[in-house]
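> Provide a 3D model corresponding to the input given below.
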Amino acid sequence: MPALMIQGTGSNVGKSMLVAGLCRAARLRGLTVLPFKPQNMSNNAAVTEDGGEIGRAQALQALACGVAPHTDMNPVLLKPESEVGAQVVVQGKRLTTTRAAEYATLKPQLMGAVLDSFHRLKARADLVIVEGAGSPAEVNLRQGDIANMGFARAADVPVVLAGDIDRGGVIAQIIGTQAILDPADAAMVQGFLINKFRGDPRLFDDGYAFIAARTGWRGFGVLPWFPDAARLPAEDALDLARTSGGGPIRIACLALSRIANFDDLDPLKQEAGVTVDMVLPGQPIPGDATLVIIPGSKSTRGDLAFLRAQGWDIDLAAHRRRGGRIMGICGGYQMLGRSVADPMGIEGPAGETPGLGFLDVDTVMTADKRLTRSSATHCASGLQVSGYEIHIGRTDGPDCARPFALLEGRAEGATSADGRVTGSYLHGLFTDDAFRQAFLADLGAAPSALTYAAGVETTLDTLAAHLESHLDVAALLALAR
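This next block holds a predicted model:
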């Protein structure tokens, strides 16, 4: 079965969005299409139907294809735990934690798993659309590469190179990439496209022609900026908007240094009656916030230290004294307790860190990771909550007697005696429209008619139409081999 790979001139040039749009366009043409990314680096992960985890972007691309996410769609996932180290997830399961320098020696051993996953997907589909990682221009990383040209050549997949005109220098991005590629790598590139153009695309006609003449590559079009991109789940923390919405209910979320699964906030950002503020490092928590959310983290103890370094622990105490509410999700839930112990050094150096003390619970990190899709009953409202769990650690204590939800007959999460502080391991809980409306109503928000999942589907259709209007999609799909 044929495949096509979209690589980029750098990180965050829009590869994930392009692949999602192409997947939906191919599906609308009647093709069975599947997404694939050999190697991803992200702390925003999704739980798959086969009980593993993949990058959030591949889960969105699977949705664009109309299929459930599967670990084969992203066989290697790197989850940064520190400035120099990351957890390595292979075909959905944690393999090891390694430093960046050590990963270079591990990479070549992973190509077998990458190709196995890719070939299984090809056997299931009419077309596989592959997303590269970073840029093939990072030639210092070429040896043992499994993410870009190393994969493209091993799997014999043609490549289209995407450049980001919004960041400037797109002519140099594309021509410069060709100039430094190994000739055999450059031969895999069948053309280019320009992404994120603002204004009249005809103004770039001369630049577009110059790139084509200088590289000898075919151009597949200039894609204008897609304004509805914010309605789709983001994977990269660079995409976190500082402020979203303008409603009277103000929700502040702490931008932790190892923030994870921050797409939990996406449905809240689309509510007309809500303002979501990402509190960036060095900034105080807004004094008029109705609710403060401490989100997931890939390094709970490390981010507790980071939180205190920003003075947010002091702001949180003041917020609670004023009667404000606090919610912790996953790692944020662990931080709200009395202590977080990591006796085996799973997330970093072994030891114990005092928590914020807003919940009467304690957490102990364990080697087992819980990866599961979950459906629970919210205790306060009696409503069903669908989500997923992706965490290590066990949390227990007196406040667990007031659970956030009941999950498979057991208590999940904890609530303070005054009801103003809650913690839960459930990610994705705000995607349920009925629960989200009840939760916001309890904060004082007016009723809303937002249907989040339907909105994502509509946006994917709009994205596909956007690509069809401005790119030669038929020619792109015809490249696949």
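
> switch to C-alpha atoms for all contacts and neighbour counts from now on
OK.

> who touches residue 431 in this structure?
With contact taken as Cα atoms under 8 Å, 6 or more residues apart in numbering, residue 431 is in contact with 264, 267, 386, 452, 453.

> ok, which stretches of this structure are helices?
Counting by DSSP state H, the segments of the chain that form helices are 15-28, 56-65, 100-124, 149-155, 170-180, 183-186, 205-215, 266-269, 300-309, 312-321, 331-335, 433-442, 452-470, 473-479.

> just name the most buried of the ones you listed.
The densest packing among the helices of the chain, expressed as mean neighbour count by mean count of other Cα atoms under 10 Å, is seen in helix 331-335 with a mean of 30.

> excluding its own residues, what touches that helix? List them.
293-301, 304, 327-328, 340, 355-356, 362-363, 391, 395, 413, 422-425.

> repeat that for stretch 297-312.
Residues external to stretch 297-312 that are found in contact with it (Cα under 8 Å, 6+ apart): 43, 79-82, 256-261, 281-285, 313-314, 330-332, 334-335, 340, 347-348, 353, 355.

> how about stretch 367-375?
Residues outside stretch 367-375 that contact it (Cα under 8 Å, 6+ apart) are 47-49, 51-53, 346, 384-393, 407-408, 426.

> do that again at 6 Å, thanks
385, 386, 387, 388, 389, 390, 391, 392 (Cα atoms under 6 Å, 6 or more residues apart in numbering).

> pretty sure the fourth one sits against residue 427.
Yes: applying Cα atoms under 6 Å as the test, residue 388 and residue 427 come out as touching, 5.3 Å apart.

> list the buried residues of the lengthiest strand in the chain.
What stands out as the longest strand in the chain, according to DSSP state E, is strand 362-378. Judged by neighbour count using 16 or more other Cα atoms under 10 Å, the buried positions of strand 362-378 are 362-366, 370-378.

> another for comparison:
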Amino acid sequence: MPALMIQGCGSNVGKSMLVAGLCRAAVRRGLSVAPFKPQNMSNNAAVTADGGEIGRAQALQAIACGLEPVTDMNPVLLKPESEVGAQVIVQGKRLTTARARDYAALKPQLMGAVLDSFHRLRGAHDLMIVEGAGSPAEVNLRAGDIANMGFARAADVPVVLVGDIDRGGVIAQIVGTQAVIDAGDAGMVAGFVINKFRGDPRLFDDGYAFIQARTGWRGFGVVPWFSKAHLLPAEDAQDIGSSPRGLGGNDAVTIAALCFSRIANFDDLDPLKAEPGVNLVMVQPGQAIPGDARLVILPGSKSTRGDLAFLRAQGWDVDVAAHIRRGGHVLGICGGYQMLGQSIADPDGIEGPAGETPGLGLLDVHTLMTPDKRLSRVRGCHLASGQPIEGYEIHIGRTSGPDRARPFARIDGRPEGAIHVQGRISGTYLHGMFQSDGFRAAFLAGLGIDAAGRSHSAEVEATLDLLADHLETHLDVPGLLALAR
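Below you'll find the predicted structure:
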């Protein structure tokens, strides 16, 4: 069955969004389509129907295809735990934690799993749309490559190269890529796309023609900036806004979320960001937590003890204490929940150096890191409101202590999470819970915020349709799909 690969001139050029839009456009043509990303690096993960984990972008692309996400869609997932090391997930399960230099030696051994997943999906669908990672111009990483040209050549998949004009230098991005990759890799490229254009695309006609003439590659169009992109789950930490204020109106209530150095699953916050009554502020390193925040969220982290030290280095522990004295609310999600407790012990050094770190002491619980990882989709009831709640758990560590006698929710018949006796400080392992519309409305009502009554899942579906419309208008979509072989 045919396949097409979208590679980029760099990270965050919009590959994931283009693949999602092309998947939806192909599905609307009556095709059975599946997304695929050989190797991803992200701490935003989703739990799949077959009990593993993949990158959040591939889960969104699966939705665009009308499919349940499965681990074959992203057979290798790297989850950074430090500046030099990452957890290696292969076909949904943790294989090891490797330093960057050690992973280079491991990559060739992973190509078999990548091709196995690819061919299994390919045999079940009419079309595969593949997403690369980073850039093929990173020729220092070409040996043993499984993410870009190494995969494209092994699977014989034609490539379309995407340049990001918003960051500038797009002509050099594309022409320079051709200049540095070898002739065999360049021969896999069938054309290019210019992405994220602001203003009148005709102003780039001369640049577009220059790229075609200089490279000999066919241009498939110039895509203007897609203004609704913020309504779709983001994967890259670069997508976290650096604005000191959120998107809500002047009367919106401020909710502040801390941007940890190893922040994970920050798409948990997307449904809140889209609420007009909420001003979601992503607090960046070096910034103070806004004094008018009604709720402070400690989100997930891929390195809980490391990010707890990072939190203290920013002075956020002092800000959180002041926020509580003012009567504010605090919610910890996953790693953030662990930080709220009395201590975090990692005797086996699973997330970093072995040892124990004092927590913030805001919940009377203790966490012990254990080798087994909990990966499950869950549903249950939020106890304070009685509203049904759905989400997923993806964590290591077991949390126990007196405050668990006041659970946040009941999941599959068991108590989950913890609440402080005065009721304003809560912790939970549940990711994705704010996608449950009734729960989100009840939770916000408890903060004195009126929800808009919107359906988050319906909004994502509608935005994917708008994205497909956007690409149909500005790209030669039939020409792109005809490239697949």
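
> superposing both, give me the TM-score.
The TM-score (TM-score structural alignment, normalised by the length of structure 1) is 0.99; 481 aligned residues with a Cα RMSD of 0.6 Å.

> coming back round to it: so the longest strand of structure 1 matches what in structure 2?
Alignment note (TM-score structural alignment): strand 362-378 of structure 1 is matched to residues 366-382 of structure 2.

> returning to that earlier point: out of the contacts of helix 331-335 of structure 1, list just those in strands.
Helix and strand membership here follows DSSP E; of the contacts of helix 331-335 of structure 1, those in strands are 293-294, 296-297, 327-328, 340, 362-363, 391, 395, 422-424.

> what about residue 422 of structure 1, how many residues close to it?
Neighbouring residues of residue 422 of structure 1 were enumerated by other Cα atoms under 10 Å; the total is 25.

> same check on residue 282 of structure 1?
Residue 282 of structure 1 - counted by other Cα under 10 Å - has 11 other residues nearby.

> which residue in structure 2 lines up with it?
Aligning on TM-score structural alignment places residue 282 of structure 1 opposite residue 286 in structure 2.

> tell me which residues touch that match, please.
Residue 286 of structure 2 neighbours (Cα under 6 Å, 6+ apart): residue 314.

> roughly how far apart are it and residue 391 of structure 2?
With distances defined as Cα to Cα, to the nearest Å, the gap from residue 286 of structure 2 to residue 391 of structure 2 amounts to 32 Å.

> neighbour count: residue 388 and residue 427 of structure 1, which is higher?
Neighbour totals were compared for residue 388 of structure 1 and residue 427, and residue 427 leads with 26 against 21 (other Cα under 10 Å).

> who are the contact partners of that one?
Contact analysis of residue 427 of structure 1 by Cα under 6 Å, 6+ apart lists 387, 388.

> please redo it, this time with the cut-off set to 10 Å
Taking Cα atoms under 10 Å, 6 or more residues apart in numbering as the contact definition, residue 427 of structure 1 lies against 46, 261-265, 295-296, 329-330, 373-374, 385-391.

> aligned to it, what sits in structure 2?
With TM-score structural alignment as the criterion, residue 427 of structure 1 pairs with residue 431.

> tell me which residues touch the spatially most central residue of structure 1, please.
The residue lying closest to the centre of structure 1 (Cα atoms, centre = their mean) is residue 235, at 2.5 Å. Listed by Cα under 10 Å, 6+ apart, the contact partners of residue 235 of structure 1 are 12, 16, 41-45, 55-58, 60, 260-263.

> quick check, nearest of the residues you listed to residue 176 of structure 1?
Within the set of those, residue 12 lies nearest residue 176 of structure 1; the separation is 17.7 Å, counting by Cα to Cα.

> which position in structure 1 pairs with residue 481 of structure 2?
Per TM-score structural alignment, residue 481 of structure 2 is aligned with residue 477.

> any residues in contact with both of residue 388 and residue 427 of structure 1?
Residues touching both residue 388 of structure 1 and residue 427 (Cα under 10 Å, 6+ apart): 46, 373, 374.

> I appreciate the help and will end here.
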